[in-house]
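Undergrad: A structural model of the following input is requested.
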Amino acid sequence: MAVIPAAGATGTTAWLDALRRRCGADVHAFVTERVREHFTGRAAEAPAVTALPEFVTGGKFLRPMFAYTGWRCGGPESAAALRAAASLELLHCFALIQDDVMDGSARRRGHPAMHVRFARWHESQGLAGSAQRFGESAAVLMGDLFLVWSGQLLHESGLDAGALARGRAVYDRMRSELAVGQLGDLVNDARALPSWADVLDVIRRKSGDYTVRRPLEFGAALAGCADDVLAALGTYGGLLGEAFQFRDDLLGVFGDPAVTGKPAGDDLRERKASSVVVLAADLASPRQRAELTGLLALDAVDAAAVARWRDLITATGARDQLEKLIDERVRRALEAIDLVDLPGPATAALTVLARRCTERVR
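TA: Down below sits the predicted model:
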């Protein structure tokens, strides 16, 4: 992978790391206070009281960092703007919980997923009914709380009404695109082998724009940035968002569970129509395509099938090709922000964030 210029990486990295810690502290304190406000301590509420504050720890806080960097493209350092940016982490927590329920994922960030945690509590209490169903239902409700609290944290951030009004349209669009993109992801089953164009459409709406472009535009809109800045950030965000998801898809197949927090090859077991799977099918020879079809038809994907599928993807050249697509999009994204006059700290942060989003191990 091409080396992305560090652009004063030491100072910028320290600044971003400080942002992450401050966002984490703000979000954890806010969720802890909401838990105290809404839960009365009854036995049935015990899992939520511990699970909700714990769930907001350990994230990368990419979306808040992009949002705050967007703010810094036109605004000064601001604790209120940072709290507004941090609200996107609660939106992300909502999305993660929903995603794990829909995918049936057992782990998140190295720990049991929210629905698994509630199902285990149901079993431990000897309650009647399906523990799995209870866990999924309770997790959906926890996700709903995070969604509501995201809006609450934004509106109580301390930003003035004018700034909040400027950011509202982007905030609403980001949430709507997330839901529509998730629906597209449900439809895009690998066994149907959707087209590359369909996969890119889902990537842009469900993950790429939601992770990079919209948070950047949200922060810049809050700050009242000029149209040319918003356009450049949109181009940068669209390209880097795709690169981010390409990397995530590669990690979903080849990633180390100790780093990703999810079982190795989880995307293959779930038959996700990810970019690397669809690209492999497009690049496969007739013999390789036939073997891929056989793997897709398996009732269950065991460890041996995962290993064979990985080898096959590599053999088609899809892994190397996706690395090239990542490099190409990062290069074009950085070129886009070079075309406008941004504050130096913001440019440096966007450069470092491009590296963080697309590095080989996350």
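Undergrad: From here on, just use CA atoms for contacts and neighbour counts.
TA: Fine.
Undergrad: What ranges does the stretch 1-150 of the chain have for its strands?
TA: Taking DSSP state E, counting those that start in this stretch to define them, one finds strands in the stretch 1-150 of the chain at 107-108, 111-112.
Undergrad: Please generate a structure for the following sequence too, so the two can be compared:
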Amino acid sequence: MSAHEGARETAHEGAHEGARDIDADVSAAVQRTLEEILHGRMEEARAIDPTFAGDIAARVARFTLRGGKRIRSRFLWWGLRACAGGADPGQLDAALRLAAGLELIQTCALVHDDVMDGSPLRRGRDAVHVELQNQYGPCLQRAQPFGVAAAILAGDLALSWADDVVAATGLDPVQAPRVRGLWQAMRAEMVAGQYLDLQAQATGARSMIRSVRTAALKSALYSVERPLAFGAALAGADEATTRALCSAGRCAGIAFQLRDDLFGAFGEPGETGKPSGDDIRDGKGTYLLAVATARAETAADHDVLALLDRCVGRPDLDDGDVQRVREAFVTTGARGIVEDKIRRLVRQANRHLAAGVLVPHADQRLHELFCRVAGLPVADETAALHIPWTESGSR
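TA: Sure, this is the predicted structure:
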């Protein structure tokens, strides 16, 4: 064996060991990458202006570093591993950097989402726009809320940083166009889904078809399907394997959004980190609301229809009316129908995975992740897999 071949073999073995280390705790590996990237971004921000750095850049960095279950990062990583990726050091670095980019684009999405919904809390803390408004308090002179305008800039900065990270990531020349094409598509899809969500709130739309379409664009694609596709692209997976992963991701991603809709209606602040009944007060055009409306119309239940018309979309709705809407979601059968749909979607996702030629260990991790994002007991859906869960890591 030549010296060059020996060095290549050593690097190959080192990459395998590095991949196994990341396998043990994907979130920690992504956190370290984010810390390194954001340290550099903070230095750049301080060089531009210390006030900007302290008020905006530092908030973006803190928000990104302190929150979330790193769901998107995990799907990217296990998509890579399921396609036998992780044997090349450059591939490992690219995967972690792309995962960091996904976490930053998630920061953008959440900061802007809270502004659009007027949500005061995120992850049990003041939302970014509330923090900024409170920071300057009585000294504010403008009629337009300062915190809202500043938070929009914070979200824009997070998106800019995400694009910068991806642009600077070293990619295999063969895979680079595929990865960059996925990134471009994902950004547009995320904006489209958010707009459809806003438009449904504004118009009072309650279409089941439209709500599922919104769920696919707003959450399923950028939370699950696209991260899996990034992993497959980095691994150089073939078309059939990529298609199996993406189909599985689409189903699991919609289940993820439907579970989030249930949390938005029935969740309590201690578990969601947001005020109780937020989606009801905001008038979110969720699948849950669409099913409840359709069921009440079919049953000619005018009392329920009147209740939904009177209460949904009212920011000043009191807790008693929120509870009455929740009860309507139960009595119409809507909650049960959504729960059943979530379970069916996860089973369908698992069937799609079985259609691909995937690495068994990573395949099993994906089965478990599907259950977790859908809010289903892992043992109930993957009892035969016997998967130990060792990763650490809220949305």
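Undergrad: Tell me how they score on TM after superposing.
TA: The TM-score (TM-score structural alignment, normalised by the length of the first structure) is 0.89; 347 aligned residues with a C-alpha RMSD of 2.1 Å.
Undergrad: how about the residue of the second structure sitting at the aligned position of residue 206 of the first structure, what does it touch?
TA: Taking TM-score structural alignment, residue 206 of the first structure has residue 218 as its aligned residue in the second structure. If a contact means C-alpha atoms under 8 Å, 6 or more residues apart in numbering, then residue 218 of the second structure has 189, 190, 191, 192, 193, 194, 197 as its contacts.
Undergrad: Repeat the analysis, applying 10 Å as the threshold.
TA: Taking C-alpha atoms under 10 Å, 6 or more residues apart in numbering, we find residue 218 of the second structure in contact with 109, 186, 189-197, 212, 253-254, 257.
Undergrad: With residue 42 of the first structure as the reference, measure out to the residue positioned nearest the centre of the first structure.
TA: Taking C-alpha atoms, centre = their mean, the centroid of the first structure lies closest to residue 211, which sits 5.5 Å from it. From residue 211 of the first structure across to residue 42 of the first structure, the span is 37 Å (C-alpha to C-alpha, to the nearest Å).
Undergrad: In the second structure, what sits opposite residue 84 of the first structure in the alignment?
TA: Per TM-score structural alignment, residue 84 of the first structure is aligned with residue 98.
Undergrad: Please verify my assumption that its match contacts residue 76.
TA: Yes: assessed by C-alpha atoms under 10 Å, residue 98 of the second structure is found in contact with residue 76 at 8.3 Å.
Undergrad: and the nearest residue to residue 77 of the second structure once chain neighbours are set aside, how far is that from residue 178 of the second structure?
TA: Excluding the flanking residues, the one nearest residue 77 of the second structure by C-alpha to C-alpha, 6 or more residues apart in numbering is residue 231, at 6.0 Å. Computed with C-alpha to C-alpha, the distance linking residue 231 of the second structure and residue 178 of the second structure is 11 Å.
Undergrad: Name the residue in those two with the higher neighbour count.
TA: Taking other C-alpha atoms under 10 Å, residue 231 of the second structure and residue 178 do not tie; residue 231 has more neighbours (33 against 15).
Undergrad: Identify the residue of the first structure aligned to the more buried one.
TA: By TM-score structural alignment, residue 231 of the second structure lines up with residue 219.
Undergrad: tell me which element that match is part of?
TA: Under the criterion of DSSP states H and E, residue 219 of the first structure resides in helix 214-223.
Undergrad: winner for burial among the strands of the stretch 1-150 of the first structure?
TA: With neighbours defined as mean count of other C-alpha atoms under 10 Å, these peak in mean count at strand 107-108, which reaches a mean of 17.
Undergrad: ok, now which ones touch residue 175 of the second structure?
TA: Neighbours of residue 175 of the second structure in contact, by C-alpha under 10 Å, 6+ apart: 230, 232, 233, 234, 235, 236, 237.
Undergrad: Pull the number of nearby residues for the first one.
TA: Going back to what we said before, that points to residue 230 of the second structure. 26.
Undergrad: gap between it and residue 236 of the second structure?
TA: On the measure of C-alpha to C-alpha, residue 230 of the second structure and residue 236 of the second structure end up 10 Å apart.
Undergrad: Good, wrapping up.
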